[in-house]
Every structure is written in C-alpha cells, then in structure tokens.
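Undergrad: Below is the sequence, then the predicted model.
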Amino acid sequence: MENKLVITMVLYQTKFSETPSYDYIKRVISEKKSVYLFIYDNSQNEQADTLFSFQNVRYVHDGTNPGLAKAYNAGRHCLNEVQGDLLLLLDQDTLLDEHYLERLLSLSLDPEVGAYVPIVSSHGRQISPVFSDKYIGGQSELPKAGIYSEKIMSINSGTVLPEATLSSIGSFNLDFPLDFLDHWLFWKIHQLDKKISVLNNHLTHDLSVLDYQTINSKRYESIIRGETLFYKKYDQEQFYNHRRHLLLRTVKQFLRVKNRKIWRRTFLEYRSLMKGK
C-alpha cells in the first residue's frame, strides 16, 4: 500500500500554473488518490486554477503574507484531516522530480528517521543537505545518500516529514516566519534524537538568497534577524562562531556588494551582539 502524501506548496506573487512542477503535479493529482495537494497562497491577489476544484486539492489565500511557518502549520492540519503519512514541503521555485515522488510513496517508514530529504542543487552546485555540527558556511561538508545520526540541515523545499515527527515537534515555530525556519526544524529533529535519511534523488531549486548582489534589503533583514535568533536561542554552541562570521561577512560585503545597506546592516548586527556579550 502506498504512503498517503500531502504536498504543501507555498506561493508568493506567482501563479500556480507558472511553477516549474505544475504539469507534473497536475498529472499526479489526477492519477493518484494517495497524493493530496495543499496550496497556501501568500500573494496579494487570490488566484484560480482548474486543479483547485479537485477533491484532493486544498487552496488557501492569505494576502497578509505571513511567510512559511503559518503555511506549514496549515499543511500539517491538512495532513491530519486526511490521515496522511508524509508531509512534503515544496517551494514554488523547486522542480519536483517524478522519481522522487514515486520513492516517497513506496518508502518503508523507519520510526528512527525524523525526516527524508533529497539532494538539492541550485545553479549547478549542491546547496542541501549539509552537515550542521559546525557553523554552516561556504565550506560546509555535504552528505551523500544514506541515513545519518549526525546533525544535518536541509532546506525546507523537498523535505519530507513523517506524521510521527510532526506530532513530536508540535508545530512549526512562528518565531521564524520565513528565514532560518529550516535550521530550527532540523535542530529540533536532532533534539528528538531522530535520524535524517538522505535519499539518492536530486531536485533543482532556484535559491535567490545565495547572491548578495541581487538580494534586497528587506529580505536580508529577515535573514539576519532569523540568524541571530537561531544562534542566540537554539543552536547556542555556534553563537560565537556566528558573531565572528558576521565580521568576516561585513568585510566581504564591503568589498564585493554594491548595495551598501547590506554590509552596513551586517556590521550593525555584529556590533549589537558584541555589546550584548
């Protein structure tokens, strides 16, 4: 018997029909009774699509744009309603691979595994998952396919959470509405002494926040606030490494990034953490 899977996709200022996985999801939803689609639309205007009338599709519009955490909590509620086994988190910029979905439906769920994750690449290089026993940076080690008890972090998109994990976590942390929610999630899974299964499946994702040249100041503010909260309140062992990294980042941004607000904001955060030590 196939696992019952709920795909939770969060949209922002993008038509569902224009997402890279649309055609594949449309076919799966039409053919598979064990697959449900939950769409949480943070766009300014509500949208319509023929798929929204399907029995195994739920669409929610929220023009207040609360981010990811609230959307994922709503997706978890949908999983409970349909008595599902797995919750797949999916970003609008991720291309869902057919083989990955088939693998998820046929998985023999291991009670010791807290999450199943694919290998995700952006612009030709692997960005997820990474080992997170040390401070995560450009030189972080990348795990291969396998089951790990070590600390691992994966981006939200593509991550699959068993119902048992969601019950243990309780809910997604609303203190991280957008950025660093993934760090908190995998930190929490590690606190539960659960393992991470890295599957030998590859997804592509357009991660725009990789480039400080193109990121806007508002999004960077969200990132840096999420970082500090995570290291001050949760992964406290890495707090001093984070503070040191902020200074190094300031220098790099001063030399390389045209938007002067970026390096100034990083240095301001560094100074704030130094005063509070």
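TA: Yep, that arrived.
Undergrad: all contacts plus neighbour counts: C-alpha atoms, from now on.
TA: OK.
Undergrad: Can you get me a residue count around D49?
TA: 10 (other CA atoms under 10 Å).
Undergrad: ranges for the strands of the stretch 1-150 of the chain?
TA: Applying DSSP state E, counting those that start in this stretch to the stretch 1-150 of the chain gives strands spanning 5-11, 35-41, 57-61, 86-91, 94-95, 113-122, 125-128, 130-131, 146-148.
Undergrad: Throw those strands into CSV and include distance to L161 and mean neighbour count, thanks.
TA: Output for those, formatted as CSV (distance: least, CA to CA, whole Å; neighbours: other CA atoms under 10 Å):
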stretch, distance to L161, mean neighbour count
strand 5-11, 10, 25
strand 35-41, 15, 25
strand 57-61, 19, 16
strand 86-91, 5, 24
strand 94-95, 17, 21
strand 113-122, 5, 22
strand 125-128, 16, 17
strand 130-131, 17, 20
strand 146-148, 15, 14
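Undergrad: want to throw these into TSV with distance to S197?
TA: Shown next, in TSV, are the strands of the stretch 1-150 of the chain (distance: least, CA to CA, whole Å):
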stretch	distance to S197
strand 5-11	17
strand 35-41	21
strand 57-61	28
strand 86-91	14
strand 94-95	20
strand 113-122	5
strand 125-128	13
strand 130-131	12
strand 146-148	4
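Undergrad: To N200, which of those strands lies closest?
TA: Ranking these by proximity to N200 (CA to CA) places strand 113-122 first, at 6.6 Å.
Undergrad: before we move on, what SS does the residue sitting nearest the centre point of the chain have?
TA: When CA atoms, centre = their mean is applied to the chain, the residue found nearest the centroid is N156 (1.5 Å). Three-state call for N156 (DSSP: H, G, I helix; E, B strand; the rest coil): coil.
Undergrad: Distance-wise, check the residue nearest to it when sequence neighbours are not counted relative to I189.
TA: Spatial nearest neighbour of N156, excluding adjacent residues (CA to CA, 6 or more residues apart in numbering): D182 at 5.3 Å. Relative to I189, D182 is positioned 11 Å away (CA to CA, to the nearest Å).
Undergrad: hold the first one in mind and look at this next one:
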Amino acid sequence: MTNKILVVIVLYGINLEDSLTYQTLNLSVTESDSIVDLFVYDNSATCNKINVQNNKFNIIYKSDTTNSGISKAYNKAADYASECQKDWLLFLDQDSNIPKNLFSVFNEFKDKFSNEKLFVPVLKQNNIILSPCKFKFMKGSSFSSVLPGILSLENVSVFNSGIFIDLNAFRKVGGYDENVPLDFSDHSFIFRYKKWFSNIVVIPIVIEHELSSKSSDQTIILRRFIQYCKGVRAFSSIEGGKGLLFFWTALRAVKLSFQFKNFQYIKILFDKN
C-alpha cells in the first residue's frame, strides 16, 4: 500500500538530510517492502542539492526560491501524484518526529474506515494537543483528549502536518487555496473539505510537533506575526469572519507588545489588516 502514497515534505531554510521529519520518516519506512516516492518541495531562498542516498526513497525535488508557500507546494504535489497514479497524499512539515508505525497504523484504519477520505494523527507539543483542534468563532482551542476513530468536523479543524488525504477527494474539494499560502492554509482547506465531507478519522498516532510561533527569538516572532497577519487577511477575505479574526489578532498583538516592550506589533496589525 505504501507505493500508492505520495509522501510530501515542505522545506524552508534547511537541507533534507537535516530535517527531523526526513530522519524519522526514514526509520518508519525501513521495514517497507516497496520504494516510497518522496516529493520534496523546497521554499528556501536558494536551490539545495539533495545529498542523501537511500534506496528506500525515490526523491522528487522541486525548488521554489520565491517561497510561494505551503498551499502551492501541496497542489504541485497533487499534480505529480495524479501523473504517477497515486491514491493518497501524506503531508509533512520539516520538523516533526514521525513514529515508526505511521504507515502500518494508517493502513489498518484505512481498511477499517474504507469510506473515509481524510485520516489525521494527533499533533502534540509539550503534551498539549495541537491538532485536531476545536475551531469556533474563528479561533482554535485544544481538546483535552481525542479518541481514535470517526470525528465530526463540526466546529473542528486540523493542522496540515501528518494528514493522509485521498487524492480524488483532494481534487473534488479544489485542493488548497494558494491565496492563503501559509497561516490558515490548513483551516482554509478544512473549510473547503467540510463542504463535501462531514468527518475525519483520527488514527492512534502521536506526532511531536514544533510550532515556529513558540520560538523565543524576537526576530523570528516579529517575522511570523507579519506572516500571521497576512494569513488573517487572506483567510477572512475568502471565508468571512474578519471582525472576529481581527479581534483575536489584536489580542495577540497587545500581548506581544507588552511582552517584548515593542509596539511595532500594533503598527503591523493595522498595516496588514
């Protein structure tokens, strides 16, 4: 079954061989009896050479030095998957710890819930569930626990990393909206998906995930806040809820302003919205 999945890793500012996702994914496919097609979409400012030699992967490398974003990367991966007659896409970021049994558990649950089109792991950071998450009034919040199996998408959303999506379903919902290149790309996709499908399947896999927004580097935090504001504007222009999104973003801007004694966050808030 692994040969019917196109695995997708999106990179930025890191070589493939240094990616935690690639390193741990390598362990998860060691026992596979087929070569895994790995689509690497590199949003870094420079085109990097692939310096890995691994007979378990057929690596397809695409460089995008303009950093078009995650949404375009996933859509390009889907185009390639169609050409290669794949059935499933697995989306991964660059810094997740992939469990060894990811594929075997997915195959088990895919057979058990054969009519479902979207299978998701549980993403955690510091033992807090990041995804799936509650999503109500245009704001995400954590579940205290998530059970494996069918989960209704009513007031629920999912992060990008670790999801298995049926390729035909991906096409049916229109793929990712490239007008939402990074922040809110996952919520935007789920909004599209739930217009056609009601449920997802949670698989009993926990992936340790690192949010860049949790960085302590003020330069990174400021850059991420600018990107976040752009995401808010793009997402709200498509799905509505601009007032609510502006309110939550304003609270974030005020918190960051007092935390770092830097009121540039307030200025960015109004400049980008």
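TA: Done, it's in. Only a predicted model underlies this, so the values are computations on that prediction, with no experimental measurement involved.
Undergrad: hmm, back to that, among the strands of the stretch 1-150 of the first structure, which is nearest Y234 of the first structure?
TA: Among those, the nearest to Y234 of the first structure by CA to CA is strand 130-131 (16.7 Å).
Undergrad: Contact partners for the residue lying closest to V35 of the first structure once chain neighbours are set aside?
TA: In space, and not counting its chain neighbours, V35 of the first structure is closest to L5: 4.9 Å by CA to CA, 6+ apart. Shown in contact with L5 of the first structure (CA atoms under 8 Å, 6 or more residues apart in numbering): 34-36, 84-88, 104-105.
Undergrad: and if we set it to 6 Å?
TA: Applying CA atoms under 6 Å, 6 or more residues apart in numbering to L5 of the first structure gives the contacts 35, 84, 86-87.
Undergrad: follow-up on the earlier one: and the residue nearest to N156 of the first structure, what's its match in the second structure?
TA: Alignment note (TM-score structural alignment): D182 of the first structure maps to D186 of the second structure.
Undergrad: would CSV of the contacts of L5 of the first structure with distance to N241 of the first structure be doable?
TA: What follows is those, written out as CSV (distance: CA to CA, whole Å):
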residue, distance to N241 of the first structure
V35, 42
G84, 40
L86, 35
L87, 33
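Undergrad: Can you tell me which of those is nearest D23 of the first structure?
TA: For the contacts of L5 of the first structure, the nearest to D23 of the first structure is V35 (14.8 Å; CA to CA).
Undergrad: Give me the distance between the closest one and L192 of the first structure.
TA: 28 Å.
Undergrad: Just give me the match in the second structure for G63 of the first structure.
TA: Under the alignment (TM-score structural alignment), G63 of the first structure maps onto T65 of the second structure.
Undergrad: Please work out how many residues are found near that match.
TA: Around T65 of the second structure there are 14 other residues, counting by other CA under 10 Å.
Undergrad: how deep is F239 of the first structure tucked in, by neighbour count?
TA: Counted with other CA under 10 Å, residues neighbouring F239 of the first structure total 20.
Undergrad: give the contact list for it.
TA: Each residue near F239 of the first structure by CA under 6 Å, 6+ apart is listed here: Y231.
Undergrad: What residue in the first structure is paired with F137 of the second structure?
TA: Using TM-score structural alignment, the partner of F137 of the second structure in the first structure is K134.
Undergrad: how close does its match get to S140 of the first structure?
TA: Distance of K134 of the first structure to S140 of the first structure, given as CA to CA: 8 Å.
Undergrad: next one: H202 of the first structure
TA: From H202 of the first structure to S140 of the first structure the distance is 19 Å (CA to CA).
Undergrad: Pretty sure N97 of the second structure sits against E208.
TA: Yes - here N97 of the second structure reaches E208: they are 5.4 Å apart, a contact under CA atoms under 6 Å.
Undergrad: can you pull out the helices in the second structure?
TA: 20-28, 70-83, 102-112, 167-172, 185-193, 218-239, 242-260, 264-272 (DSSP state H).
Undergrad: quick one: contacts for F57 of the second structure?
TA: 35-37.
Undergrad: quick one: which of these is nearest V10 of the second structure?
TA: Checking those against V10 of the second structure by CA to CA gives D37 as the nearest, at 14.2 Å.
Undergrad: gap between that closest one and F260 of the second structure?
TA: For D37 of the second structure relative to F260 of the second structure (CA to CA), the value is 44 Å.
Undergrad: Tell me the spacing between Q218 of the second structure and K261 of the second structure.
TA: Separation of Q218 of the second structure from K261 of the second structure (CA to CA): 11 Å.
Undergrad: ok, back up a step: looking at the helices of the second structure, which is nearest to N55 of the second structure?
TA: Taking these one by one with CA to CA, helix 20-28 is closest: 10.5 Å.
Undergrad: Just the buried positions in that closest one, please.
TA: 20-26, 28 (16 or more other CA atoms under 10 Å).
Undergrad: Quick check: nearest residue in space to N51 of the second structure, chain neighbours excluded?
TA: Closest residue to N51 of the second structure apart from its sequence neighbours, by CA to CA, 6+ apart: E17 at 7.1 Å.
Undergrad: number of nearby residues for that neighbour?
TA: E17 of the second structure: 13 neighbours (other CA under 10 Å).
Undergrad: whereabouts in the first structure does the longest strand along the second structure align?
TA: Longest strand in the second structure by number of residues, with DSSP state E as the criterion: strand 199-208. Using TM-score structural alignment, strand 199-208 of the second structure lines up with residues 195-204 of the first structure.
Undergrad: how close does the aligned partner of L88 of the first structure in the second structure get to F164 of the second structure?
TA: Mapped onto the second structure by TM-score structural alignment, L88 of the first structure lines up with L90. Separation of L90 of the second structure from F164 of the second structure (CA to CA) stands at 5 Å.
Undergrad: likewise N51 of the second structure?
TA: The value you get for N51 of the second structure to F164 of the second structure, if CA to CA is used, is 27 Å.
Undergrad: Ok, V146 of the second structure next?
TA: As judged by CA to CA, V146 of the second structure and F164 of the second structure stand 18 Å apart.
Undergrad: Pick out whichever of the two has more residues nearby.
TA: The neighbour comparison of V146 of the second structure against F164 (other CA under 10 Å) goes to F164, with 23 against 16.
Undergrad: All set now, cheers.
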